[in-house]
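In: need a structure here:
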Amino acid sequence: MDQIQIGFLIYPGVIQLDVMGAYQVLAFPPNTDVHLIGKTLTPIVSNEGVTLTPTVTLETCPPLDVICVPGGGMGQVEAMKDPEILDFLKQQSVTAQYVTGICTGSMILAAAGLLQGYKATCHWAFRDQLAALGVDVVPKRVVIDRNRITGAGVTSGIDFGLTLLGLLCGEPVAQMTQLMMEYTPEPPFDAGTPETAGEEVVAALLQAGKPLVNAFWTQTQASAAHLR
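Out: Purely as a prediction, here's the structure:
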């Protein structure tokens, strides 16, 4: 059986758990090869200050069965307008079995013109921006539309990874992986969605994240204009 080639695009300011939650899942079976794709092989620093080292570049990346784009902080604005990154995603999407994104990585896919006409999800705070890029946004944790698979915010990458692994390798392998990870979440607070967190918590988070939201809106408008 041929190895399944899976690639995660990484860039300065990427959200490390967007990458590593799904990476942990997808790297478990012996028949998957998981690559971290950078513009160069120079280590990059995530939004949280964790150093990630690319294993391949845009030029040396093999043809992928799965291309996955995680979200990011301010560095994502640069990724959304980087022609090398957008062209790479377009090229890989032609032959990839699945074109996927986690959190605001969906916005990078949309900036490349790869989600228009599809249902998709992203982090709850950026659904309007994703919709402004011509995407049919569905407020679910994981959304599958044909060969497009997207996950919502950050920790959704684990659910996304298990869903994708079930499609790639079968549900028994995905279930074994879930058991290996002992993934049975019992969060201490019921504050994981804006509906359950309450208005005060939502308002405080949106205020803290206002510079990022504003920067994303500016780039969203530029990307939308480019796609017209």
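
In: CA atoms for contacts and neighbours, from now on please.
Out: Fine.

In: Can you verify residue 167 is assigned to a helix?
Out: Yes. Under DSSP: H, G, I helix; E, B strand; the rest coil, residue 167 sits within a helix.

In: now it: how far from residue 149?
Out: 11 Å (Cα to Cα, to the nearest Å).

In: what does residue 25 give?
Out: Counting by Cα to Cα, the gap from residue 25 to residue 149 is 15 Å.

In: okay, residue 167 and residue 149: which has more neighbours?
Out: More neighbours surround residue 149 than the other of residue 167 and residue 149, with 25 against 13 (other Cα atoms under 10 Å).

In: what does the strand or helix carrying the more buried one contact?
Out: In this structure, residue 149 is located in strand 148-151 according to DSSP states H and E. The contact list for strand 148-151 (Cα atoms under 8 Å, 6 or more residues apart in numbering) reads 98-103, 106, 115, 118, 120-122, 140-144, 157, 159-160, 164.

In: Another for comparison:
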Amino acid sequence: MAETLNIVFVLFPNLTQLDFTGPLQVLSRLPGSKVYLAAKSMDAIPTDAVLTLNPTCMFSDCPPADVLCVPGGFGVDDAILDEELMGFVKREGARAKYVTSVCTGSYILGAEGLLNGKRATTHWAYHEALTDVGAIPVKERVVRDGNIFTGGGVTAGIDFAFTLAAEIAGDEFAKALQLGLEYDPAPPFDCGSPGKSTNEALDAMNQRYRPRFEEFRGKLALAMKTQ
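Out: Have a look, this model is predicted:
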């Protein structure tokens, strides 16, 4: 019988739902997995896309994590200033076998010093701030450095989850899982990263992200001062 594998997702308001639900779909199928959705309270958590999430435990009573997974989203701005959430991440990050993030969730890890000197990635629009948390920026969809696994923006969380699944359960299990989930991407446009994007699409996304990025970076600096 497989040993129990405690997979803990950190929930906070206004997270990007696919940062969470993509990896959840994959990792919840690992042998012996038991998934915990940890939050400050048992209140429903609003996401960025109508869907609300129901925590299964609070930070105060969550079992020790074997896998700690932190999603991203615009809610990271406030999450990095939340002492209870950050204390939980620091505690679990120090003892989890695998410490992971998707998208801007990397900054929740980084603001607690967990990425210091580590190779890491995040959403392309936020990539340049990785040095603010002592990380070594790597422009790849999935980056591993020791027991730290970071995924790029949003959909990269699915690739991250399969990478971690292979690490935990082996390549053949991960391949079978990929087949079972029919994960065989064939997007209608080859425009999913800045290097492949049209100028029009890139301009539109820069207009969306740049003002938010500057505000985020100010909050990140404040969070780093309280480390």
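
In: can you give me the helices in structure 1?
Out: In order along the chain, structure 1 carries the following helices (DSSP state H): 16-26, 75-80, 83-95, 105-111, 127-132, 156-169, 171-181, 194-197, 199-208, 210-227.

In: Out of these, which gets nearest to residue 4 of structure 1?
Out: With respect to residue 4 of structure 1, and counting by Cα to Cα, the nearest of those is helix 156-169 at 8.3 Å.

In: quick one on the thing from earlier: please identify the most buried of the helices of structure 1.
Out: Highest mean neighbour count among the helices of structure 1 (mean count of other Cα atoms under 10 Å): helix 105-111, with a mean of 29.

In: packing partners for that helix?
Out: Judged by 3 or more Cα pairs under 8 Å, 6 or more residues apart in numbering; DSSP states H and E, helix 105-111 of structure 1 is in contact with strand 66-69, helix 75-80, helix 83-95, helix 127-132, helix 210-227.

In: what's the average distance of the fourth one to structure 2?
Out: Its matched residues in structure 2 lie on average 1.4 Å from helix 127-132 of structure 1 after superposition (mean Cα distance after the TM-score superposition for structure 1).

In: Tell me how far residue 99 of structure 1 lies from residue 64 of structure 1.
Out: To residue 64 of structure 1, residue 99 of structure 1 is 10 Å away according to Cα to Cα.

In: Who has more neighbours out of these two?
Out: Between residue 99 of structure 1 and residue 64, counted using other Cα under 10 Å, the more crowded position is residue 99 (25 against 22).

In: got the contact list for the aligned partner of that one in structure 2?
Out: Aligned by TM-score structural alignment, residue 99 of structure 1 pairs with residue 99 of structure 2. With contact set as Cα under 8 Å, 6+ apart, residue 99 of structure 2 has these partners: 67-69, 93, 147-149.

In: just residue 220 of structure 2 next, same as before
Out: Contacts of residue 220 of structure 2 by Cα under 8 Å, 6+ apart are 77, 80, 107, 111.

In: at 10 Å what do you get?
Out: 76-78, 80-81, 107-108, 110-111, 129, 132-133, 214 (Cα atoms under 10 Å, 6 or more residues apart in numbering).

In: All set now, cheers.
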